[in-house]
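Enquirer: Okay, here's the prediction I keep looking at, along with the sequence it came from:
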Amino acid sequence: MSSLSATAVPSAALSRSQLRTFALASLGGALEFYDFVIFAFLAKLIATHFFPASQSEWLRQTEAFGLFGAGYLVRPLGGVIMAHFGDVAGRKKVFTFSVLLMAVPTLLIGLLPSYETIGAAAPLGLLLMRVLQGAAIGGEAPGGWVFVSEHAPPHRAGLAAGLLTGGLTGGILLGSVVILVLNVVLSADDVANWGWRIPFLIGGIFGLGAMVLRRWLEETPVFREMHARAETAETLPVKILLREHRRAILCSMLTTWTLTAGGIVVVLMMPPLMQSLHDIPPAQTMVASLSATVCLTIGVVTAGALTDFIGMRTLAVTFALALILGAFGLYGMSPLFPGTLVFWAGLSGLSCAFIGLVPVGMLRAFPAKVRFSGLSLSYNLSYAISGGLTPAAISSLTLHTPVAPAIYVALTAVVGGIALWFSPREG
């Protein structure tokens, strides 16, 4: 029986060695979300340092976010290339390289000279770093999910994927804490002049340490067995996917849409939306963001673990409904009761546990020989489209109604729930 199949039969607990493997695998994914948060929070200062002072402030900030978005545009290509080698040459090699490719640019962003020092080379250098980060990120999260699931004992793959997803969301929490501490320890002028570089330096060092530690990881048993039996993909994995697994790709892309909506709209966009729509103080929205992130981390681990014992269709319906209720609670109820935002944010974070079902559904949708490529193609292509369009869509919709974010999340929850219901079961 496949280790990726849900069952109600109890199995042995995870060993210390397996838990260590999952922890090391989570480090690089945490860096992905850490980088996302610190760049978003520091975008205004980055714009000041990397674009001409003669430009207006809004133009510089728009350019900074444009460079940030460029990294996401190359995710599908980077992910497909790395996943190809992961399916053909081995999971471990690619998994170790991806965190190196992510750590070095993060470190260099913290060291890049400003526009005032090197002129147009400054934004071009930042663009190059974002492109390299985007290529690395394309293989990091899908590679992590495949790696831990194939290392997990029978009937514990869901828990393994949930623990890794919890590590990813933990990167958001880490980034928020670092920015918070930075602003407490340093003056506003120091942060603006040089302190903004510290989070990137920390992230780069953190990533290089993760790469060194990952050298001690072993190749997954599933890949070793495929290699021994000469069952690895004989042709391009992408060709096999497009020929034989179109349904799996479609369902995985749709569930990833729900994942991006839950993470971006409920957690990451919540502070600025609450400030602009309901005049809630920034300090309160920051605390609410931390509450949502902690509860999200708990929720995704729990959801992943439940897939080992409860059928995916039951969980898909249950957690899709929870996501809808959580979104409307956050954007519909909290404004009616001043001072309750932190509570509703935490509840909405828990309701985003649907995110923990997504990687498990994708892992089960593809056979082992093209699993890495299947996850990478579906996840990155969907994330590049929906992740880029979601903020703009929400900004436009909120002009018509303040509960537009909840309506948007509800729509994606319905679509994702249906996609999980009809997703194939290959693994």
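Expert: All right, it came through fine. Numbers count the residues shown, from 1 in each chain.

Enquirer: Could you use CA atoms for every contact and neighbour count after this?
Expert: Fine.

Enquirer: Check which element follows the longest helix seen in the chain along the chain.
Expert: Assignment by DSSP state H gives helix 121-151 as the longest helix of the chain. Sequence order places helix 157-185 as the next helix or strand after helix 121-151, per DSSP states H and E.

Enquirer: returning to what we had before: now the longest helix of the chain against helix 157-185, angle please.
Expert: For helix 121-151 against helix 157-185, the angle between stretch directions is 150 degrees (axes from the mean of the first three to the mean of the last three C-alpha atoms, to 10 degrees).

Enquirer: in helix 121-151, what's buried?
Expert: 122-123, 125-151 (16 or more other C-alpha atoms under 10 Å).

Enquirer: And stretch 270-280, by the same measure?
Expert: So for stretch 270-280, counting by 16+ other C-alpha under 10 Å, buried means 270-274, 280.

Enquirer: quick one: which of those sit in helices?
Expert: Using DSSP H, the buried residues of stretch 270-280 in helices are 270-274.

Enquirer: and those residues as TSV, adding distance to residue 312?
Expert: Converted to TSV, these look like this (distance: C-alpha to C-alpha, whole Å):
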residue	distance to residue 312
270	29
271	32
272	34
273	33
274	34
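
Enquirer: now, which of these sits nearest residue 155?
Expert: When these are compared for distance to residue 155 (C-alpha to C-alpha), residue 270 wins out at 35.9 Å.

Enquirer: The closest one reaches residue 291, doesn't it?
Expert: No. When contacts are counted by C-alpha atoms under 8 Å, residue 270 is not listed as touching residue 291 (11.6 Å).

Enquirer: Run the chain-centre distance for the helix or strand containing residue 247.
Expert: Using DSSP H and E, residue 247 maps to helix 246-261. Centre-to-centre, helix 246-261 and its host chain are 14 Å apart (C-alpha atoms, centre = their mean, to the nearest Å).

Enquirer: this is the other structure I want to compare:
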Amino acid sequence: MTPIPGFDAAPSSPAHQGESPTGPAGAVPARSPKKAAVAAWVGSALEYYDFVIYGTAASLVFPQIFFPEGNPTAATIASLATFGVGYVARPVGSFLLGHLGDKFGRKKVLILTLLLMGVSTFLVGCLPTYHTIGILAPILLVVLRLLQGLSAAGEQAGANSMSFEHAPDHRRGFFTSWTLSGTQGGQVLAPAVFLPLAALLSEEQLLSWGWRVPFFLSAVVVVVGLVIRRRLDETPAFESEVEAGSVPRTPLSVLLRDHWRSVLRVMFAAFVAMVNTLYTVFALTFATKKDYGIGFSSTYMLWVAIVSNLVAIAVIPFWGSLSDRVGRKPVFLGGLAGSAVLAAGYVAVIASGNRALTAVVGILLAGIVYSATNAVWPSTYAEYFPTSVRLSGMAIGTQFGFALAGFTPTIAAALLGPTGAGWPKVAGFAVVACLISAIAVATGPRGTHRVPTAQLGRKASRATAKATGRSLSAQASS
């Protein structure tokens, strides 16, 4: 069997020196892994600040100001449903932004998603409440949430593709993990902004104007993000596709014809993302709402989230680097097993009312164990697809899978019941979602971390496989 060139490339090989996989150095822009990783981190942190700030407000504020009084439980479920609506828009956005990213480049999509997220988030802060305009208030809230979802559909796939394709082949896991480390940074910023507001303002002040402040700050987010992303070069892998004339006229048709199995695999693997919204949105509601009788303060739960995400920021690059050495599967599956156990345990300890144990389990779950899956899913999914359809493949697969995460707070609240007695059902729901994800990952290809970027995903296309075989035979004979 003819070995794949670069499979065991030494550090002196072109793949490790920044040379294009399709030609000599200088044929396309040189790789900039550190610059791309930092840009992905900062951009994702800023983008997910906008997205997570909505989830925090949906748990703590929106039930009181955007819905009619009289039934607090119904208002809470409705508010969490508006959070889930953003995930309904994500699959639609994944088709549009995935096509644009594979057709016109990763950089253009990243700038577009940042603008769309920033503007829609700012406008949420401008909305009048239910007491002012009635039913039109939650309708406008849903519209803006849909725009946020469209933006998020292309953000992670674009940032992942950018950092993945700038990284040297032997360190793709490490550099790509910075995108998800950045999303954790955004999840630190969101509660960090709400904490002083919740501590310094009265409930009346928070509900009247204080809740708007984090949304207005998105204007700063947009400016900073644009400066960073405009300075980043397009990826060498995409530029090689352009120079070779290999960019598909309709990337989506190629994706769905030749790589649909990989899309489905990513979709089911992405079910693990429900752990994130279970932790950041549902648990905050469960622990703090008077209806459930747990009695935790929102300040306490926000601090737990901040500490957990700070730990995650430090740990995620370690898991990514480990996957470069031992492979994606061991790290991914280990994280899934731990997430299943600790997600169920986190719901249980909140129900017990034990503050100290809630903090310990929460930090172990979100800070360490779930971080293993977060660290390696970007590189794992990216290695399922060739460059020509990588962004659309990741975007479509993940966003359909993330739909479960979007509605996890609503599903969990419904399973919980009005008194909170249904928490074992919520725990079981988390375990089943992690199991489905584990099956999808375990049955996927092995050893993709050792395959050069230029050769990834080619077995999925019969025509491409034949062309690759001819190319490798020619190289062997020469």
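Expert: Nice, I can see it. In this text the structure is predicted, and so the values were computed from the model without any measurement.

Enquirer: TM between them?
Expert: The TM-score (TM-score structural alignment, normalised by the length of structure 1) is 0.87; 423 aligned residues with a C-alpha RMSD of 3.4 Å.

Enquirer: ok now do the residue most central in space within structure 2, which residues does it touch?
Expert: Taking C-alpha atoms, centre = their mean, the centroid of structure 2 lies closest to residue 156, which sits 5.5 Å from it. With contact taken as C-alpha atoms under 8 Å, 6 or more residues apart in numbering, residue 156 of structure 2 is in contact with 44, 179, 395.

Enquirer: what's the counterpart of the second one in structure 1?
Expert: Going back to what we said before, that points to residue 179 of structure 2. Aligning on TM-score structural alignment places residue 179 of structure 2 opposite residue 164 in structure 1.

Enquirer: From residue 94 of structure 1, how far out is its match?
Expert: Distance, residue 164 of structure 1 to residue 94 of structure 1, by C-alpha to C-alpha, to the nearest Å: 17 Å.

Enquirer: Tell me which of the two has more neighbours.
Expert: residue 164 (32 against 22; other C-alpha atoms under 10 Å).

Enquirer: ok, now which ones touch the more buried one?
Expert: Per C-alpha under 8 Å, 6+ apart, neighbours of residue 164 of structure 1: 22-23, 25-26, 29, 144-145, 148.

Enquirer: Closest one of these to residue 9 of structure 1?
Expert: Closest approach to residue 9 of structure 1 among those (C-alpha to C-alpha): residue 148, at 20.5 Å.

Enquirer: rewinding a little: for the helix holding residue 247 of structure 1, enumerate the helices and strands it packs against.
Expert: helix 354-365, helix 371-397, helix 404-422 (3 or more C-alpha pairs under 8 Å, 6 or more residues apart in numbering; DSSP states H and E).

Enquirer: where exactly do the helices run in the stretch 201-350 of structure 1?
Expert: Applying DSSP state H, counting those that start in this stretch to the stretch 201-350 of structure 1 gives helices spanning 221-228, 237-244, 246-261, 270-278, 282-306, 312-328, 341-351.

Enquirer: want to throw the ones you listed into CSV with distance to residue 90 of structure 1?
Expert: Shown next, in CSV, are these (distance: least, C-alpha to C-alpha, whole Å):
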stretch, distance to residue 90 of structure 1
helix 221-228, 7
helix 237-244, 13
helix 246-261, 22
helix 270-278, 39
helix 282-306, 25
helix 312-328, 29
helix 341-351, 35
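
Enquirer: nearest to residue 156 of structure 1, of those helices?
Expert: helix 282-306 (7.4 Å).

Enquirer: Show me what that closest one packs onto, helices and strands only.
Expert: Packed against helix 282-306 of structure 1, as judged by 3+ C-alpha pairs under 8 Å, 6+ apart, are the following elements: helix 157-185, helix 270-278, helix 341-351, helix 354-365.

Enquirer: Would you point to the one among these that's packed deepest?
Expert: With neighbours taken as mean count of other C-alpha atoms under 10 Å, these reach their highest mean count in helix 354-365, at a mean of 29.

Enquirer: Over in structure 2, find the residue span that one aligns onto.
Expert: Helix 354-365 of structure 1 maps onto residues 373-384 of structure 2, going by TM-score structural alignment.

Enquirer: So what touches the matching stretch?
Expert: Residues contacting stretch 373-384 of structure 2 (C-alpha under 8 Å, 6+ apart): 160-161, 164, 172-173, 176-178, 180-181, 262, 266, 316-317, 319-320, 323, 328, 331-333, 335-336, 390-391, 394, 448-449, 453, 456-457.

Enquirer: Equivalent analysis for stretch 27-42 of structure 1, please.
Expert: For stretch 27-42 of structure 1, using C-alpha under 8 Å, 6+ apart, the contacting residues are 68, 99, 102, 106, 137, 140-141, 144, 164, 167-176, 179, 196, 199-200, 203, 206-207, 210-211.

Enquirer: what residue of structure 1 matches up with the residue nearest to the centre of structure 2?
Expert: Under TM-score structural alignment, residue 156 of structure 2 pairs with residue 141 in structure 1.

Enquirer: picking up where we left off before, right, and the helices and strands packed on helix 282-306 of structure 1 - which one's nearest residue 239 of structure 1?
Expert: Evaluated with C-alpha to C-alpha, those place helix 354-365 nearest to residue 239 of structure 1, the distance being 16.4 Å.
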